[in-house]
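Trainee: Just a sequence and a predicted model for now, questions to come.
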Amino acid sequence: MKTNDNDPFKDSAITTILVVSDILKSKDFYVDVLGAKIFREYGGDSLVLEFLGNWILLVTPGGPTEDKPEIHFAVTANTNIVSHSYTIRVKDCKRSYQILKERGADFITPPFIRGAESRCFFRDPDGHLFEISEFRG
């Protein structure tokens, strides 16, 4: 996409906000298991991470504010209903699975092979869904 002075996102980056129940438990998972880098911490209730060239902001549950007067940030009540997930394209799904499992990732299943793709899913401590996927094309 060509940028110009009318581009509202010129020189911008996107951040995903994830609501977590325990900031320290989530910090351990994202840093120690996934290898994310801490960019900034805010007073013990939020944390900015850099992960695979993207920003993730972990926040604890909270109620409305002046700029979002009817919005509540809450941990998902049912981790089997997904409205948001991450897919990480990897070079070797089986190897990535083994490394992440050794680091403590809790996988739903081992890698499945579907044609030219191998994939498997795991969750963070609050149930946010991650997929690792290898495409052999």
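Mentor: Cool, the structure landed. This is a predicted model, so every value here is computed, not measured.
Trainee: Going by C-alpha atoms from here, please, whenever you check contacts or count neighbours.
Mentor: Fine.
Trainee: what's the burial count for Y86?
Mentor: Using other Cα atoms under 10 Å, the number of residues around Y86 comes to 12.
Trainee: same deal with the one 3 residues further on?
Mentor: For R89, the neighbour count with other Cα under 10 Å is 13.
Trainee: What of G62?
Mentor: 13.
Trainee: Equivalent analysis for I38, please.
Mentor: Residues near I38, counting by other Cα under 10 Å: 16.
Trainee: Next one: the residue most central in space within the chain from F130, what distance?
Mentor: Nearest to the mean C-alpha position of the chain, by Cα atoms, centre = their mean, lies Y86 at 5.8 Å. The gap separating Y86 from F130 is 5 Å, by Cα to Cα, to the nearest Å.
Trainee: here's the one I want to compare it with:
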Amino acid sequence: MSDAFPAEGMALTHILVVSDLAKSVAFYRDVLGADLYREYGGTSAVFTFAGAWLLLVTGGGPTSDKPNVTFASPDTPDRVSHAMTIRVPDCHAAYAVLRDRGAAFLTPPVDHGAEIRAFFRDPDGHLFEVSEARPA
């Protein structure tokens, strides 16, 4: 047995708990542009996006491998425990494309000097950022 961790062949998947799988699948596929890899029995869907894996799951209670843990979608969109940043070459262009596809941004892109960024949410309130880094 090898003690190499991480090891070749591993991949990180980010799990997002959603309340309505069909609505979320449509958002991630049609708005974000993620590739649907597989769906499982109406309770989960796997996407690939920009070299990452996203697993959308419906909520649920504890199981034998995660006792005392309940999966639930965000209860309020204004309280965030995590967000995902999508680094883009042109924030204004990404904003325009995503907005035209139906993404609801909190504000238009804001220039912070070292970066330009804009935030939007998925149907359950998971926060995403498109960010353009500027050369120092």
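Mentor: Ah, there it is. Everything quoted here is computed from the prediction, not taken from an experiment.
Trainee: where do the helices sit along the second structure?
Mentor: Counting by DSSP state H, one finds helices in the second structure at the ranges 21-26, 91-101.
Trainee: so where is the last one in the first structure?
Mentor: Aligned by TM-score structural alignment, helix 91-101 of the second structure falls on residues 93-103 of the first structure.
Trainee: now that stretch, how far from the chain's geometric center?
Mentor: 17 Å (Cα atoms, centre = their mean, to the nearest Å).
Trainee: distance from that stretch to the second structure after superposition?
Mentor: Superposing on the second structure and averaging over aligned pairs (mean Cα distance after the TM-score superposition for the first structure), stretch 93-103 of the first structure comes out at 0.4 Å.
Trainee: Next, the buried residues of that stretch.
Mentor: Residues C93, K94, S96, Y97, L100 are the ones in stretch 93-103 of the first structure that count as buried (16 or more other Cα atoms under 10 Å).
Trainee: Reformat the residues you listed as JSON lines; add distance to V75 of the first structure.
Mentor: Formatted as JSON lines, those follow (distance: Cα to Cα, whole Å):
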{"residue": "C93", "distance to V75 of the first structure": "29"}
{"residue": "K94", "distance to V75 of the first structure": "30"}
{"residue": "S96", "distance to V75 of the first structure": "27"}
{"residue": "Y97", "distance to V75 of the first structure": "26"}
{"residue": "L100", "distance to V75 of the first structure": "24"}
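Trainee: Cheers, nothing more for now.
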